[in-house]
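Trainee: Next input, structure requested:
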Amino acid sequence: MCHNLSKYTPIFLFLTLSGIIFLLRNIHTVENWNCQAISSFYQLQSRIHSSLSVSPFYHNHTYCTHVGQKPSPEDELEERYLLELISWPSPPPHSGPTTLRQTSDPVHSLFAILPTKEGREWHVGDQLEALIQMHDFQGRPKRYGGDFLLARLHSPELGAAVVGQVVDHKNGFYSALFPLLWVGSAQVEVMLVHSSEAVAVLRRLREERADRVFFKSVFRLGLLSETTVCNLCLPTNHQPLCNYTDLHTGEPWYCYKPKVLSCDTRINHAKGGYLKNLITNKEALLFKSGVNLKVYIHASGPDKINVLPQKDKVEEENSTAKPEHIQLETSGYYYMDSWRPLDGFTMRQFNKSSAAVQCLKNKVINMYGDSTVRQWFEYLIGFIPELKEFNLYNPKKVGPLMAVDSTHNILLKYRCHGPPIRFSTVMSSELRYVSNELDGLSGGPNVVVVLSIWSHFSTFPVDIYIRRLRHIRQALVRLIDRAPGTLIVIRSANLQALDQEVSLYNSDWYSQQLDQVLRTMFKGLNVLVVDAWQMTLAHHLPHALHPPPPIVKQMIDMLLSYICPERKKSQK
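Mentor: Just a heads-up that it's a prediction; the model follows:
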């Protein structure tokens, strides 16, 4: 029997093998047919979708593109609007490479004060216009816009100054518009911060090199420790990642996984450093202090005017030439070295610490953000002797920090915002996102929230900043809903000293773009703004990331005035 079976074994093997080959060939054919059908369907679907959908305005060219939660259609619409709002003119493409000689030169550029329709006579309430014409290093007029210019009108004798609004006509000409707010002398000042060619370099770095500031974390278990690179987004093709995305907000954060230790052994976060050699030698020439980086432009004629008192109503009505005023976004001005808001709000002067104590009595002030709001914390504990800093054994420049005046029941707190944060070393347990902290507040009429979040986002694409502010805004809405009496104050961005290196990471152009986004996103919400941008631009003291004490005093006076507004005198 076994002998007979063995005789047919080759036949069985042949039939089995033939069946397998036939089956494989048919499966392959079916798979090919299915793939072709699916591919054709997908291509058709893609064509239909692309014909109906609007192409995105902004493209993030880094590997950060799809990091974080997918925004809702409403969020995408808002993001598109914000990115269009801050869109900046690009230099036209040249037939050959651009040389320094073809770029904006502040020495060859000029501005002129334009006369009014009534001649060279200005009154309080009028608008002053200075026309700026940019030239290149060869003295030739530029035919396109995109330069980053700043303007101020000031009177050293009166301690007066106001910011000018620069309008780009996109043809090499710019207008600087100023409201005339005081009687007496007023001098125009125009500064080239960056040429249009330099701005193009900054924009490219922001969109393509989000990794130019990198971070690190230490992982430790017993005596074993490892350090790896971290960031908002990291290339996944290098090595495995540890995912520290926040569970509540979806804010992403990643570190490269240590070779030995696990992801849950991370103990801290710190700034790792700055990447070098990001630009070419030719591009480096666009960022030379004293040449084309924060250099003043001279006037072709007089740069001063004398402002006369405001016309009375009869004079204005009888005037044949009524000027057409452009609505300026001027929040305030300096007079006698004191900031004066223009929205009808009165800023009080808190020259004595006793007045500040009475204002802050029975208050809890929560400060969240970067080092520019930590500077406010430091100013207050230096100004008010009764505020005693409580030693939490945290680094002074990192926090969290706390100060208490038990006699007057004042509690002042500071905590830095979540990553990205370019501080020395923050313990992992102290890394908190502002929106989560706001959700933990009870709020109420005795609670003040102060926010300053901008500087550490300058190296990332703007959509990342928009997402962070959106989460904070949502948390603020929830806070206001459950505790309507809570006072919320936002500190805007400010100007700072720039050299070539700082420009590539923290340029005023980056700050100005973020500041515009911040103001727009919080407009209409029940929040108050301390306009640090205009306060630093209008002031005569040099620009600094952490403004000098005289400017900080004005900011603190504004903050305290919001907390304790001037009481209106009752009419008898």
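
Trainee: For the rest of this, base every contact and every neighbour count on C-alpha atoms.
Mentor: Fine.

Trainee: got the contact list for stretch 214-229?
Mentor: Contact with stretch 214-229 is made by 230-231, 255-258, 261, 263, 265-275, 422, as judged by C-alpha atoms under 8 Å, 6 or more residues apart in numbering.

Trainee: Oops, could you answer that again for stretch 180-190 instead?
Mentor: 111, 123-128, 130, 149-155, 160, 296-298, 303-309.

Trainee: Show the buried residues in the contacts of stretch 214-229.
Mentor: With burial judged by 16 or more other C-alpha atoms under 10 Å, the buried subset of those is 230-231, 255-258, 263, 265-266, 268-272, 422.

Trainee: And the helices in the stretch 351-500 of the chain?
Mentor: Listed from the start of the chain, the stretch 351-500 of the chain has helices (DSSP state H, counting those that start in this stretch) covering 353-360, 371-383, 434-439, 462-482, 500-506.

Trainee: Give the other helices and strands that the longest one contacts.
Mentor: In other words, helix 462-482. Packed against helix 462-482 by the contact rule (3 or more C-alpha pairs under 8 Å, 6 or more residues apart in numbering; DSSP states H and E) you find helix 73-85, helix 434-439, helix 508-522.

Trainee: Following up with a second sequence; could you model it the same way so I can compare the two?
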Amino acid sequence: MELRIEGIREKLDQLFPPRPFTHVTSTTSATHSTATILSPKDTYCKGDQLDVLLEVRDHLGRRKPYGGDFLRARMSSPALQAGASGKVSDLNNGTYLVSFTLFWEGQVSLSLLLIHPSEGVSALWRARNQGYDKVNFTGYFARGSSWVPSKCGLTLHVNAELCKYLDHRDREAFYCVRPPHVPCEALTHMTTRNANISYLTKEEWSLFQRVNMGVEIMKNFSSIKVLPCNKSKNIETKCQLGMKTPFPSGYTMEKRWIAAFCKQIELNEPKNINNCLKRKLIYLMGDSTLRQWIFYFQKVVKTLKHFDLHGAGAFETHMLLDAERHTLIQWKKHSHPIVTQTRYSVKVDNYIPREIDRIAGDRDTVIVITIGQHFRPFPINLFARRAINIQRAIERLFLRSPETKVILKSENTRDMAQNAEIFSDFHGYIQNLIIRDIFMDLNVGIIDAWDMTIAYDTNNIHPPDHVIRNQINMFLNYIC
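Mentor: Here you go, the predicted model:
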């Protein structure tokens, strides 16, 4: 395990080498960089690939000799409510190949954003791995009818007696300073606050002001015209678990998500959803972006009734039941770290691998997993360890119940106005790379929420309902 985590870390260190900088003028400038369409045509055919060559320059107009910039490519047709991600390939010499698949016909606009220059990426990567103390955890211990607060964390460097909450098998740990005369078992609740700590220099921080993030590079591009050309091939293979998902994995059209690698059926009608969910036991494990699913199901499928598990608050376990159809849907948070100012209970907390170990599994059992957003403020080893532990738990599950269905929902993009050192999408991008790498050979389904939220251009940690609806439609296609 430790060797594997080390290997992941080394790979990423090579991908994001140190790029020290002294002044903003030597960093990548969106204004001075140039994008050129390769082999331009007057009109394009639906299904064609359109390639753009990007040459990055600094603020003095000098060509940059290295890559590593964090870019986001998107194509769209606002009139059609259509959008798709573009694929960015770093040629590691200051040039990038940006490829767009022309999924639909009509007038198409291209966009390329410089989210962070390579110097900013390098600074974020260094700062991320420097410490666990960017978030303060406060634990609350029950004493009679009151609570005693105490300092907690993923690591604690204090001269005090500690309560150690350890999972020896999976090598996961969480600690609290033990309050006087209170047993460690009395820990019931937790809150967090962002700490006033930064590992970035003042100069580096200038790169993460909102005006310097997500700057458009391709300003003067006129839209391109795409014709049908009778070239379209219909995809015949039905969406199923174990399929390799390309990037981009699909596109949006009139708010509908259309997969590019498999044939989808529209299952949005309550009757169709009901038929699909009959006799299913569905366990949603992860963060609040997956909790959105359970709220959506409750809104759309009127026969699913909320079951009161005697917990109050957003991060409590949620359960929906349809006794007549023998359907159960449950959402449970992924345990430490949960980063929120809302006080939440840790009484029945369990890491996802332990939750998976408790599920018998069969062909009507489905597990959906999302981890990511709450891990962004912490060194990458924490995320890699959790992902590997989840992979091992899924392998154990498949040994006892190979017909159980497992689906991973990748994390989505979020608003750029947040503190970039701890919440930048760059951290989410790295975590998505790790997930793809670790789960590559498992017979699981992937719902690429990252790709979807770029295509929809939502930039909200909790995407709107039409995005959730399309994630769930993809999910139903996998399980029915």
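
Trainee: Tell me which of the contacts of stretch 180-190 of the first structure fall in strands.
Mentor: Per DSSP state E, strands hold the following members of these: 111, 123, 127-128, 130, 149-155, 160, 296-298, 304-308.

Trainee: how about the spatially most central residue of the second structure, what does it touch?
Mentor: By C-alpha atoms, centre = their mean, the mean C-alpha position of the second structure lies nearest to Glu411, the distance being 1.4 Å. With contacts defined as C-alpha under 8 Å, 6+ apart, the neighbours of Glu411 of the second structure are Thr289, Thr370, Ile371, Gly372, Gln373, Gly428, Asn432, Asp448, Ala449, Trp450.

Trainee: and what of Ala123 of the second structure?
Mentor: Pro18, Arg19, Pro20, Leu200, Glu204.

Trainee: ends of stretch 443-452 of the second structure, how far apart?
Mentor: Start to finish, the residues bounding stretch 443-452 of the second structure are 22 Å apart (C-alpha to C-alpha, to the nearest Å).

Trainee: could you give me the residues in the first structure that that stretch aligns onto?
Mentor: Stretch 443-452 of the second structure corresponds to residues 526-535 of the first structure when matched by TM-score structural alignment.

Trainee: contact partners of the matching stretch?
Mentor: Counting contacts by C-alpha under 8 Å, 6+ apart, the residues touching stretch 526-535 of the first structure from outside are 162-163, 330-333, 339, 480, 487-495, 551, 555, 558-559, 562.

Trainee: Could you tell me which of those residues count as buried?
Mentor: In the contacts of stretch 526-535 of the first structure, the ones that pass as buried (16+ other C-alpha under 10 Å) are 162-163, 330-333, 339, 480, 487-495, 551, 555, 558-559, 562.

Trainee: Which of the residues you listed fall within strands?
Mentor: Val162, Val163, Gly332, Tyr333, Trp339, Leu487, Ile488, Val489, Ile490, Arg491.

Trainee: ok so, going back, would you mind putting the helices and strands packed on helix 462-482 of the first structure into a markdown table with mean neighbour count alongside?
Mentor: Formatted as a markdown table, the entries for those read as follows, by neighbours: other C-alpha atoms under 10 Å:
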| stretch | mean neighbour count |
| --- | --- |
| helix 73-85 | 14 |
| helix 434-439 | 19 |
| helix 508-522 | 20 |
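
Trainee: tell me the SS of the residue of the second structure most remote from its centre?
Mentor: No residue in the second structure sits farther from the centre than His181, which is 41.4 Å out by C-alpha atoms, centre = their mean. Put simply, His181 of the second structure is coil when judged by DSSP: H, G, I helix; E, B strand; the rest coil.

Trainee: gap between it and Ala142 of the second structure?
Mentor: As judged by C-alpha to C-alpha, His181 of the second structure and Ala142 of the second structure stand 11 Å apart.

Trainee: This completes my enquiry, with thanks.
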